[in-house]
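**Student:** A predicted structure for the sequence below; I have some questions about it.
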Amino acid sequence: MKTSLSLVFLVFCLNIYSKAQEARLIWSDEFSEDGLPNPKKWTYDVGDHGWGNNEMQYYSQNEPKNARVENGKLIIEAHTDASHPKGYTSARLLTRGHASWQYGYIEVKAKLPQGRGTWPAIWMLPEENLYGGWPKNGEIDIMEHVGYNPGNVHGTVHTEAFNHILGTQKGGVKQV
């Protein structure tokens, strides 16, 4: 009797554990309304200081030519623009301040541009810099598509011990 009761309790606990582990959607954007990206879900990094990668564009905010929703798709485009010193504009959208989570499954569908000099990326950073900034806080590059290497998509994890400055980053490449 004691063994069967223990077995029933174990099955009960495993069932509760498996229910807790079931996937559930905690955030999404299906881009259902045309126009600027939803300001309740997205914010922008703005400026042209290179962002650690010597990027050659000014990142704008609320500029439809650089970031807009059309027909259920988020479109982020770079354009030549002589009104900015670096000659290009684009957009950097973030969920910072609107959505963050510690664990999860991330699913993104993206069409990549072609052309030398492009470098679209989808990455995750912590909501706050608790450990002293990059790379101590960590970064996960879900996708980086480097324009001079158009057949490959990179995924990389950066930490204080593993990062490209030290040449120790951990990552992988997927041919597309």
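**Tutor:** Everything's here; your move.
**Student:** contacts and neighbour counts: CA atoms only from here.
**Tutor:** Noted.
**Student:** in a helix, L7, correct?
**Tutor:** Yes - applying DSSP: H, G, I helix; E, B strand; the rest coil, one finds L7 inside a helix.
**Student:** residues touching it, list them.
**Tutor:** If you count contacts by Cα atoms under 8 Å, 6 or more residues apart in numbering, L7 has none.
**Student:** put this next to the first one:
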Amino acid sequence: GEIDIMEHVGHNLGTIHASAHSKDYQWQTNTQQTDTIHIADVAENFHSYILEWTPEVMKAYVDDKLYFEYKNEGLGEAKWPYIQPFYLILNVAVGGAWGNVQGIDADAFPQSMQVDYVRIYQKK
């Protein structure tokens, strides 16, 4: 499984995606659990990207605004593998099947991803 708290594709400035991928819900077949929100100043200002993840539901927010919710359907690990630890990855991806749909603008480089902080809280 994979949980995307924030995905931003350069050729679609301002559109933020949250997604959950699993064996049965994959981007290759367009069955992933996903939703989007538009943030007009995404490239100019810092924003808070939040994921609340419990055994029952995942919720994603930008600046405290809920825009993605995926409930555990209780249909097994092929749909909900999120019952184990996951790695946290901060990734600047260039190209690929999605990011390269409209080509890569070489004039856009160099680029950077600036992160103010990352916090993880776990309920006991």
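**Tutor:** Cool, the structure landed. Not measured: the values here are computed from a predicted model.
**Student:** could I get the TM-score for this pair?
**Tutor:** Superposed pair, TM-score by TM-score structural alignment, normalised by the length of structure 2: 0.30. Supporting alignment: 68 aligned residues with a Cα RMSD of 5.0 Å.
**Student:** out of everything not next to it in sequence, what's closest to F68 of structure 2?
**Tutor:** Leaving aside its chain neighbours, F68 of structure 2 sits nearest to A60 (5.0 Å; criterion: Cα to Cα, 6 or more residues apart in numbering).
**Student:** pretty sure the one you found belongs to a strand, no?
**Tutor:** Yes - the assignment for A60 of structure 2 by three-state DSSP puts it in a strand.
**Student:** ok, it - contacts?
**Tutor:** By Cα under 8 Å, 6+ apart, A60 of structure 2 lies in contact with I5, A18, Y49, I50, L51, E52, L66, Y67, F68, E69.
**Student:** separation between the last one and M6 of structure 2?
**Tutor:** Counting by Cα to Cα, to the nearest Å, the gap between E69 of structure 2 and M6 of structure 2 amounts to 14 Å.
**Student:** ok, the second one next?
**Tutor:** Note on A18 of structure 2: its distance to M6 of structure 2, by Cα to Cα, is 5 Å.
**Student:** so which of these two has more stuff around it?
**Tutor:** Per other Cα atoms under 10 Å, whichever of A18 of structure 2 and M6 has more neighbours is A18, with 24 against 19.
**Student:** what about that one, which SS state?
**Tutor:** Relying on three-state DSSP, one would call A18 of structure 2 strand.
**Student:** hmm, it is touching D4, no?
**Tutor:** Yes - counting by Cα atoms under 8 Å, A18 of structure 2 sits close enough to D4 to count as a contact (5.3 Å).
**Student:** how close does the residue nearest to F68 of structure 2 get to M6 of structure 2?
**Tutor:** 9 Å.
**Student:** joint contacts of those two?
**Tutor:** A18, Y49.
**Student:** before we move on, back to that, overlap in contacts, A18 and M6 of structure 2.
**Tutor:** With contacts taken as Cα under 8 Å, 6+ apart, not a single residue reaches both A18 of structure 2 and M6.
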